[in-house]
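**Student:** quick one: sequence and predicted model below, then my questions.
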Amino acid sequence: MTPTYILTLSCPDQPGIVHGVAGLLFMHGGNILEAAQYNDEQTGLFFMRVQFACAKTPRADLEHALQELAAVWTMSFELHAGAQRMATVIMVSQHGHCINDLLFRFKSGLLPIDIKAIVSNHRDFYQLAASYNIPFHHIPVTAATKQEAEAKQLEVIRAEGAELVILARYMQVLSDPMCRALNGRAINIHHSFLPSFKGAKPYYQAHDRGVKLIGATAHYVTADLDEGPIIEQDVARADHSLTVDDLTSIGRDTESQVLARAVKWHSERRVLLNGHKTVIFK
């Protein structure tokens, strides 16, 4: 089969970038299968994602040619094999709706990820992990052992070569060093339509305020709690007749769907960071 690649890049916006990238790929026997671009007028930055097939030129030579082009355009780029599933570690506590949904989608081939391990501060899902033949690591976390626990978590993540860490309702706040170590590759699902109803019991807060919309937010993890670049959000209708349990049930469905979409786009290299925002080529 002809090898496929995904190229993502960003650089200061200027005329000729698309021509330069397309010309380089043409010269090396590349056939563009999908391409998208975005010019951010506010920041003056240009973003691009190109998926292409290329049998003529080895990957190492493609990367060398792209490095030469990047030097001309002051460009940052990444080149990935299109067929390679993204190595992933899931972190979870005791709420199972998101991890169950992700595991089903993974097993069904609906997500281009390879789940290498599940890490939890509780034992609740060790049997679920075993049913999918995925290693389960129980690493308890307390205020006194947080630093040691996070060191063990990072050890698992690094040993598995994880490019993506999913916080599937992992109910521990990550330390600043942990956030920095996972910068740009850890996705959290927040059970509210940020920035509304942060903190504990958001559905109780929403019910108390009589909201007509509830939602969920998937975002990258940063040291600023629940302030990371947003990848995906969605909402569901609510009315006065719904109880807190009703809102929670609807909210959990929304969380699962929002997280799955964010994981899919990230693992397909469709999400590019743009400061505290994201550019998403769907």
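**Tutor:** Thanks, I have it.

**Student:** can we go C-alpha only for contacts and neighbour counts from here?
**Tutor:** OK.

**Student:** contact partners for Ile99?
**Tutor:** Ile99 makes contact with 90, 92, 168, according to Cα atoms under 8 Å, 6 or more residues apart in numbering.

**Student:** what about 7 Å?
**Tutor:** Ile99 makes contact with Ala168, according to Cα atoms under 7 Å, 6 or more residues apart in numbering.

**Student:** which strand or helix spans it?
**Tutor:** helix 97-107 (DSSP states H and E).

**Student:** second one coming, line it up with the first:
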Amino acid sequence: MKTRIEGHLRSFQENNRNRGRLLVSCPDQPGIVAAVSNFLYEKGANIVESSQHSTNPEGGTFFIRFEFECENLNEKEALLEHDFLAIAERFSMDWKFTYAYKVKKTAIFVSKELHCLLELLWEWQSGDFTTDIALVISNHEDAKDIVESMGIPFHYIPASKEIRKEVEEKQLQLLEDYDIDLIVLARYMQILTPDFVTAHPNRIINIHHSFLPAFIGARPYERAYKRGVKLIGATSHYVTNDLDEGPIIEQDIERVNHRDSADDLKKIGRLIERTVLARAVKWHLEDRVIVHENRTIVFN
């Protein structure tokens, strides 16, 4: 299984060896699009996709994502980024070039509930996720056989709040050893410490089984049932040190009614969780998300 996926990734890298992306945020003002477009043109790049957004044309913040093709891009990366500094300074930009052929390495954290993990593995197996799932870390062994059957390293690290520091030291070392770019919490039912979160800013994606900001924290379906809600949902967000309050990437909902028990809500919710998390991860992998303060701009 792993060999077939590696073949797909190599094919993707070859087909996208000249594909680059540029994400920009800056104070809104005239001339931004023209300046960046002209810069890419002068570097021999052809823009194949462009999306933009302004919070307010007068005094707001401007966001733009370019995707482009440029011959021999891997040889031009350093010069491209160096020469862009002049434009970035002129417009006071926060900016980032990324390159499609540099496939991101992903680590998945999971506990006992496996539906979100399975969805991610299916997307990866089918080629819809262009990433190297380098390892899976869990505080339970329920996922071990499934993960290892796909050729992915599985690391079982029992966790609890009493030994959280020692656990995270092991986890952080694994993330460094595997050179991880993205961490996905696929129903990993442990709270991360501030040190862990700080080490990976805007690189940890969580799925919360509620339509935030409703029912933050534990047991949201039980609380939703007691409240008699008519809609349930799920939220995928970047992890910050404020519990379930990080920048939201994606959400979805499903209608329920008085006939549905708390267990019914959980079953319905699992379907929503799977798709919401998968979409958020896919958009991150494709560099379609810009974090601004505690919000996201998602060019999907």
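**Tutor:** Great, that's in hand. Keep in mind it's a predicted model, so treat the numbers as computed, not measured.

**Student:** what's the TM-score for these two chains?
**Tutor:** With the length set by TM-score structural alignment, normalised by the length of structure 1, the two chains reach a TM-score of 0.96; 282 aligned residues with a Cα RMSD of 1.4 Å.

**Student:** which residues sit against whichever helix or strand comes after the helix holding Ile99 of structure 1?
**Tutor:** Using DSSP H and E, the helix or strand that follows helix 97-107 of structure 1 in sequence is strand 113-120. Residues outside strand 113-120 of structure 1 that contact it (Cα under 7 Å, 6+ apart) are 85-93, 106, 129, 134-139, 160, 267.

**Student:** quick one on the thing from earlier: and for the helix holding Ile99 of structure 1, what span of structure 2 is it aligned with?
**Tutor:** Using TM-score structural alignment, the residues of structure 2 aligned to helix 97-107 of structure 1 are 115-125.

**Student:** next: stretch 233-246 of structure 1.
**Tutor:** Counting by TM-score structural alignment, stretch 233-246 of structure 1 corresponds to residues 251-264.

**Student:** other residues contacting the matching stretch?
**Tutor:** 211, 221-222, 225, 230-236, 272, 276.

**Student:** report the buried members of those.
**Tutor:** Among the contacts of stretch 251-264 of structure 2, those scoring as buried are 211, 221-222, 225, 232-236, 272, 276 (criterion: 16 or more other Cα atoms under 10 Å).

**Student:** please flag which of those residues sit within helices.
**Tutor:** Here DSSP state H is the test, and these give 221-222, 225, 272, 276 as lying in helices.

**Student:** and of the residues you listed, the nearest to Arg90 of structure 2?
**Tutor:** Val276 (38.0 Å; Cα to Cα).

**Student:** flag every buried residue along the helix holding Ile99 of structure 1.
**Tutor:** Buried-residue list, helix 97-107 of structure 1, by 16+ other Cα under 10 Å: 98-103, 105-106.

**Student:** now the angle from that helix to strand 113-120?
**Tutor:** Put simply, helix 97-107 of structure 1 runs at 150 degrees to strand 113-120, going by axes from the mean of the first three to the mean of the last three Cα atoms, to 10 degrees.

**Student:** what about the strands in the stretch 151-282 of structure 1?
**Tutor:** Ranges of strands in the stretch 151-282 of structure 1, per DSSP state E, counting those that start in this stretch, are 164-167, 186-190, 213-220, 230-237, 271-274, 277-280.

**Student:** which one of those strands lies closest to Gln153 of structure 1?
**Tutor:** Between those, strand 164-167 lies closest to Gln153 of structure 1; by Cα to Cα that is 10.6 Å.

**Student:** distance of the residue mapped onto His28 of structure 1 from structure 2 relative to Arg203 of structure 2?
**Tutor:** For His28 of structure 1, the aligned residue in structure 2 is Lys43 (criterion: TM-score structural alignment). From Lys43 of structure 2 across to Arg203 of structure 2, the span is 30 Å (Cα to Cα, to the nearest Å).

**Student:** before we move on, what about Phe63 of structure 2?
**Tutor:** 20 Å.

**Student:** neighbour count: these two, which is higher?
**Tutor:** Phe63 (23 against 18; other Cα atoms under 10 Å).

**Student:** so what does that one match up with in structure 1?
**Tutor:** Per TM-score structural alignment, Phe63 of structure 2 is aligned with Phe47.

**Student:** please apply the same query to Phe84 of structure 2.
**Tutor:** In structure 1, Phe84 of structure 2 lands on Leu66 (TM-score structural alignment).

**Student:** and for its match, the neighbour number?
**Tutor:** Based on other Cα under 10 Å, the number of other residues close to Leu66 of structure 1 is 21.

**Student:** the helix holding Ile99 of structure 1 vs structure 2 - mean distance after superposition?
**Tutor:** In the superposition against structure 2, helix 97-107 of structure 1 averages 0.4 Å from its aligned positions (mean Cα distance after the TM-score superposition for structure 1).

**Student:** and that helix with strand 186-190, angle?
**Tutor:** 130 degrees.

**Student:** how about the helices in the stretch 1-150 of structure 1?
**Tutor:** Listed in chain order, the helices found in the stretch 1-150 of structure 1 under DSSP state H, counting those that start in this stretch are 17-27, 59-73, 97-107, 126-131, 146-159.

**Student:** isn't Gln52 of structure 2 right up against Glu67?
**Tutor:** No. Look at Gln52 of structure 2 against Glu67 with Cα atoms under 7 Å: they stay out of range, at 11.9 Å.

**Student:** quick one: which of the two has more around it?
**Tutor:** Legend: neighbour count by other Cα under 10 Å for Gln52 of structure 2 and Glu67, higher for Glu67 (22 against 16).

**Student:** skipping adjacent residues, who's closest to the more buried one in space?
**Tutor:** Arg21 (4.4 Å; Cα to Cα, 6 or more residues apart in numbering).

**Student:** distance of that neighbour relative to Leu73 of structure 2?
**Tutor:** From Arg21 of structure 2 to Leu73 of structure 2 the distance is 11 Å (Cα to Cα).

**Student:** again, but for Lys104 of structure 2
**Tutor:** 18 Å.
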